[in-house]
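J.: fold the stuff below for me.
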Amino acid sequence: MKVIAISLIVHAPDPVTGEQVSTHQRFAQVVRAAEFSELIGLDGFGVGERHERPFISSAPTVVLSHLAARTKRLRLFTAVTTLSLLDPVRAYEDYATLDHLSEGRLELIIGKGNGSAQRDLFAVTEDDQWDRNAESYEVFRSLWRQDKVTADTRFRPALRDAEVWPRPFQQPVRVWHGSATSRASVDLAARYGEPLFSANVTNPIEPYAELIDHYRERWAHYGHDPAALTVVAGSAGLSVSSTSQRARSRFAPAFAGYLAAQRRLGVEPVFATIDDYIERSSALIGSPAQVLDKIQRYHERFGHTVLHVGADAQGISEAAHRESLELFAEAVLPALRTDIPDPPVWGPGELVDDGIRGGAPAGETFLATG
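T.: All right, here's what the predicted structure looks like:
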């Protein structure tokens, strides 16, 4: 199994203390989290893309380009690229450039995005967001694979033998499809024979399991090789300690902050108590043995071979979260590597290096990684 850490770059008051760091400090926390993820042996790091409060992840290509310079090995994920809001040509240019600067470490997770405020910002409606997402992806996918693209489009000017530069470093980049609630995203992933990224955060297991089951059905419908199917599953929180009691007590203030936030929004919480949260959510809270057992139980239902854990502290100190991640890497990750297979495909796609389409000359790198 591969494990990646993800930050949506939430910039909000601490749910326990009420304190809020500056924007500059928040970005610095994300950089430290990526460097630490590489240090403890995780396989990838992702940042979100949101265009509304309380997030400051509106420019993921900029953040990931910086992380490319500060790391050497991590696969760099978007979580997610909101193609329903973006011009696919402009998005392609940004991500093809990032693919070069990271020397082929880019991994794209696409999705329609969430939130009415960002839809309003980009004049996208609830009715047309799915069509926009599908159209943008088809154009984006063609641009990544073809030197010239012709496309009759509804939501941007049509393309006629369009050439877009730079050509990518990977040919092609691998695309993962984010899925939280809709079968539309699942079907798009299955149609193209590409991996599914299940959010698996807000609710108990079954709604996500049903979408993954549908993905497998559509994968077979489109005639793809079952052995090539790949599922990623998220987790709703992380607190790993030597005993379940210590892990629970460390996470308790964060959970209390979550309940308070739900009350302020007038939302009925899905999990009313911390014990219910530990039992029925995907949160990884407990001793290493308990955390490993929960991941294996989810794997039995999902069949996933990539796991996402939170990169950020949630209502606990940054040092405490690092301690939890480090114990996870030392006491849980080795068993995951042994017991659960890796995804069928991992690492860079085919790297093009002909002096025109992409690639650095032999022995040359673009970025200092020290």
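
J.: use CA for all of it now, contacts and neighbours both
T.: Fine.

J.: residues contacting residue 196?
T.: Shown in contact with residue 196 (Cα atoms under 8 Å, 6 or more residues apart in numbering): 176-179, 186, 189, 215, 230-232.

J.: strands - which of those residues land there?
T.: Among the contacts of residue 196, the members falling in strands (DSSP state E) are 176-179, 231-232.

J.: leaving out chain neighbours, which residue sits closest to residue 84?
T.: Leaving aside its chain neighbours, residue 84 sits nearest to residue 133 (4.0 Å; criterion: Cα to Cα, 6 or more residues apart in numbering).

J.: so that neighbour touches residue 112, yeah?
T.: Yes. Using Cα atoms under 8 Å, residue 133 makes contact with residue 112 at a distance of 5.5 Å.

J.: related to what we said a few turns ago, make TSV out of the contacts of residue 196 and add neighbour count and distance to residue 249.
T.: Formatted as TSV, the contacts of residue 196 follow (neighbours: other Cα atoms under 10 Å; distance: Cα to Cα, whole Å):
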residue	neighbour count	distance to residue 249
176	25	35
177	25	35
178	27	32
179	27	32
186	27	37
189	23	39
215	24	37
230	21	35
231	22	32
232	27	29
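
J.: going by residue numbers, what spans are helices in the protein?
T.: Remark: helices assigned in the chain by DSSP state H are 23-39, 60-70, 88-101, 116-121, 129-145, 183-192, 205-221, 244-265, 274-280, 288-302, 318-331, 333-339.

J.: quick check: residue 121 vs residue 50, distance?
T.: 11 Å (Cα to Cα, to the nearest Å).

J.: same check, this time on residue 229
T.: For residue 229, the distance to residue 50 (Cα to Cα) stands at 28 Å.

J.: now swap in residue 127 and tell me
T.: The separation that residue 127 has from residue 50, given Cα to Cα, amounts to 19 Å.

J.: which one of those two is surrounded by more residues?
T.: Under the neighbour definition other Cα atoms under 10 Å, residue 127 and residue 50 were set side by side, and residue 50 has more, 25 against 8.

J.: could you also give me the structure for this second sequence? I'd like to compare it with the first:
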Amino acid sequence: MKNHSTLELGISTFLHTNPNKGGVMPCERLRQAMEEIQLADQVGLDVYAIGEHHRMDYTSSSPAIILASAAATTKHIRLSSAVTVLSSSDPVRVYQEFATLDNLTNGRAEIMAGRGSFVESFPLFGYNLQNYEELFTEKLELLLKVRSSERVTWNGTHRAPLNNTGVYPRAQQSPLPVWIATGGSPESAIRAGQLGLPVVFSIIGGFPERFAPLVQIYLKAAQQAGHNPSALQIACHSHGFIANSFAIAKEKYYPIMADQMNQIGKERGWATYTRSVYEEALSPRGALYVGDPEYVAEKIVRATNQLSLTRFLLYVDFSTLPHRDLLRTIELFGTKVAPLVRKELARH
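T.: Model (predicted):
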């Protein structure tokens, strides 16, 4: 794995609009996204990643198009999906879209492939949820085949076969980076390890240290498959908010976090998100990166050491959060948190 001192830091988002809670129109949220990506690039962050969703409260159904819109106004930042719901997508088209983005950005595109924690895309595009696992396995196989070979011969169950078919354009990067995104299932960790692919763990509750056994499962599977564990990349994606003081961040973020988690929780049968749950997540061991730059930096360093991270993505986007506060979080993340994190990791 990469040395911790080279830890990549970035932003992840689903581009919330949340119209039922007084949010913003999709056109305005997309304009805001351009501001965020440009600012993240200017303050030296490494990644900006957009998750694909097909709900009325997000405006991120086409991450590649949104990211491409920022291609001409950014210079260094890597642009990624977070995630691409591969199970309900055509892998050939996914490759073409991100290969196009890769050429537009001089080699800065990435794909995070996942099965999707929200399932709206399956009926939308005519897929049966009973094939949830099988669809992802088959489509990941095809995506990896397309990225490794200009001409593809392939046969599967859920898509028409390809017979020595050319797929264009080819990405500038060879191979185009493909990460496996997971909420924490051992099967996903093993799959990523066996394929020698980088992995992203979504850690939005509990304690990040609980994911350490999954990291070991991932590394062991990679080694057994003949991959070099020291060459692998491990990332996590977690919620956060940064302000000038811990007290301000703590109080401002609680109602926003509680509202969003309870809104999703009603759909999924989760327990009510309470102040005590929030306080636990806010603690040094918790998975919520909220506070002043020094506190957030300390928590990122802790998670990096616990999980052997090479990348950390801060999820900052709820529509009821004033956009100026979101931009301030990005600014502080790049100008204050990142230097503190890298200085501390370089000492070890």
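
J.: count the neighbours of residue 244 of structure 2 for me.
T.: Counted with other Cα under 10 Å, residue 244 of structure 2 comes out at 14.

J.: again with residue 230 of structure 2
T.: 11.

J.: any idea what it aligns with in structure 1?
T.: Counting by TM-score structural alignment, residue 230 of structure 2 lines up with residue 227 in structure 1.

J.: before we move on, what about residue 175 of structure 2?
T.: By TM-score structural alignment, residue 175 of structure 2 lines up with residue 172.

J.: follow-up on the earlier one: which of the contacts of residue 196 of structure 1 are conserved in structure 2?
T.: Shared with structure 2 under both residues aligned by TM-score structural alignment, their matches' Cα atoms under 8 Å, the contacts from the contacts of residue 196 of structure 1 are 176-179, 186, 189, 230-232.

J.: out of these, who's nearest residue 341 of structure 1?
T.: residue 230 (10.8 Å; Cα to Cα).

J.: which ones are touching the closest residue to the closest one other than its chain neighbours?
T.: Nearest residue to residue 230 of structure 1 in three dimensions, chain neighbours excluded: residue 195, at 4.8 Å (Cα to Cα, 6+ apart). Residues in contact with residue 195 of structure 1 (Cα under 8 Å, 6+ apart) are 175-177, 189, 229-232.

J.: just to check, residue 132 of structure 2 is in contact with residue 115?
T.: Yes. Assessed by Cα under 8 Å, residue 132 of structure 2 is found in contact with residue 115 at 7.5 Å.

J.: who has more neighbours, the two?
T.: The residue with more neighbours, out of residue 132 of structure 2 and residue 115, is residue 115; 23 against 16, by other Cα under 10 Å.

J.: hmm, back to that, I'd say the match of residue 175 of structure 2 and residue 142 touch.
T.: No. Under the criterion of Cα under 8 Å, residue 172 of structure 1 makes no contact with residue 142, lying 10.0 Å away.

J.: so what sits against both of those two?
T.: With the criterion set as Cα under 8 Å, 6+ apart, the contacts of residue 172 of structure 1 and residue 142 do not overlap.

J.: burial count for the aligned partner of residue 20 of structure 1 in structure 2?
T.: Under the alignment by TM-score structural alignment, residue 20 of structure 1 pairs with residue 23 in structure 2. The local packing of residue 23 of structure 2 (other Cα under 10 Å) involves 18 other residues.

J.: residue 321 is in contact with residue 23 of structure 2, correct?
T.: No. When contacts are counted by Cα under 8 Å, residue 23 of structure 2 is not listed as touching residue 321 (9.1 Å).

J.: skipping adjacent residues, who's closest to the residue nearest to the spatial centre of structure 1 in space?
T.: The centre of structure 1 sits closest to residue 79, judged by Cα atoms, centre = their mean, with a distance of 3.3 Å. Once flanking residues are discounted, residue 79 of structure 1 sits nearest to residue 48: 4.2 Å by Cα to Cα, 6+ apart.

J.: do you know how far the nearest residue to residue 20 of structure 1 once chain neighbours are set aside is from residue 231 of structure 1?
T.: Among residues not flanking residue 20 of structure 1 along the chain, residue 13 sits closest, at 4.3 Å (Cα to Cα, 6+ apart). As for residue 13 of structure 1, its distance to residue 231 of structure 1 is 33 Å (criterion: Cα to Cα).

J.: repeat for residue 193 of structure 1
T.: Distance of residue 193 of structure 1 to residue 231 of structure 1, given as Cα to Cα: 12 Å.

J.: the residue mapped onto residue 49 of structure 1 from structure 2: how many residues sit nearby?
T.: Superposed on structure 2 with TM-score structural alignment, residue 49 of structure 1 falls opposite residue 52. Per other Cα under 10 Å, the neighbour tally for residue 52 of structure 2 reads 26.

J.: ditto for the one 5 residues further on
T.: Neighbour count of residue 57 of structure 2, defined by other Cα under 10 Å: 20.

J.: same check on the one 5 residues further on?
T.: The criterion is other Cα under 10 Å. On that basis, residue 62 of structure 2 has 16 neighbouring residues.

J.: residue contacts, it?
T.: If you count contacts by Cα under 8 Å, 6+ apart, residue 62 of structure 2 has them with residue 52.

J.: can you find the partner of it in structure 1?
T.: Using TM-score structural alignment, residue 62 of structure 2 pairs with residue 59 in structure 1.

J.: hmm, back to that, can you redo the contacts of residue 196 of structure 1 as TSV with distance to residue 63 of structure 1?
T.: Shown next, in TSV, are the contacts of residue 196 of structure 1 (distance: Cα to Cα, whole Å):
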residue	distance to residue 63 of structure 1
176	19
177	21
178	20
179	23
186	28
189	26
215	31
230	26
231	25
232	22
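
J.: closest to residue 259 of structure 1 out of these?
T.: Among those, residue 179 lies closest to residue 259 of structure 1 (Cα to Cα), at 24.7 Å.

J.: against residue 196 of structure 1, how distant is the closest one?
T.: Per Cα to Cα, residue 179 of structure 1 is found 7 Å from residue 196 of structure 1.

J.: shared neighbours of the two, anything?
T.: residue 186.

J.: what is the neighbour count of the aligned partner of residue 92 of structure 1 in structure 2?
T.: Matched by TM-score structural alignment, residue 92 of structure 1 corresponds to residue 95 in structure 2. Close neighbours of residue 95 of structure 2, defined as other Cα under 10 Å, add up to 24.

J.: what about residue 95 of structure 2, distance to residue 167 of structure 2?
T.: Going from residue 95 of structure 2 to residue 167 of structure 2 by Cα to Cα gives 9 Å.
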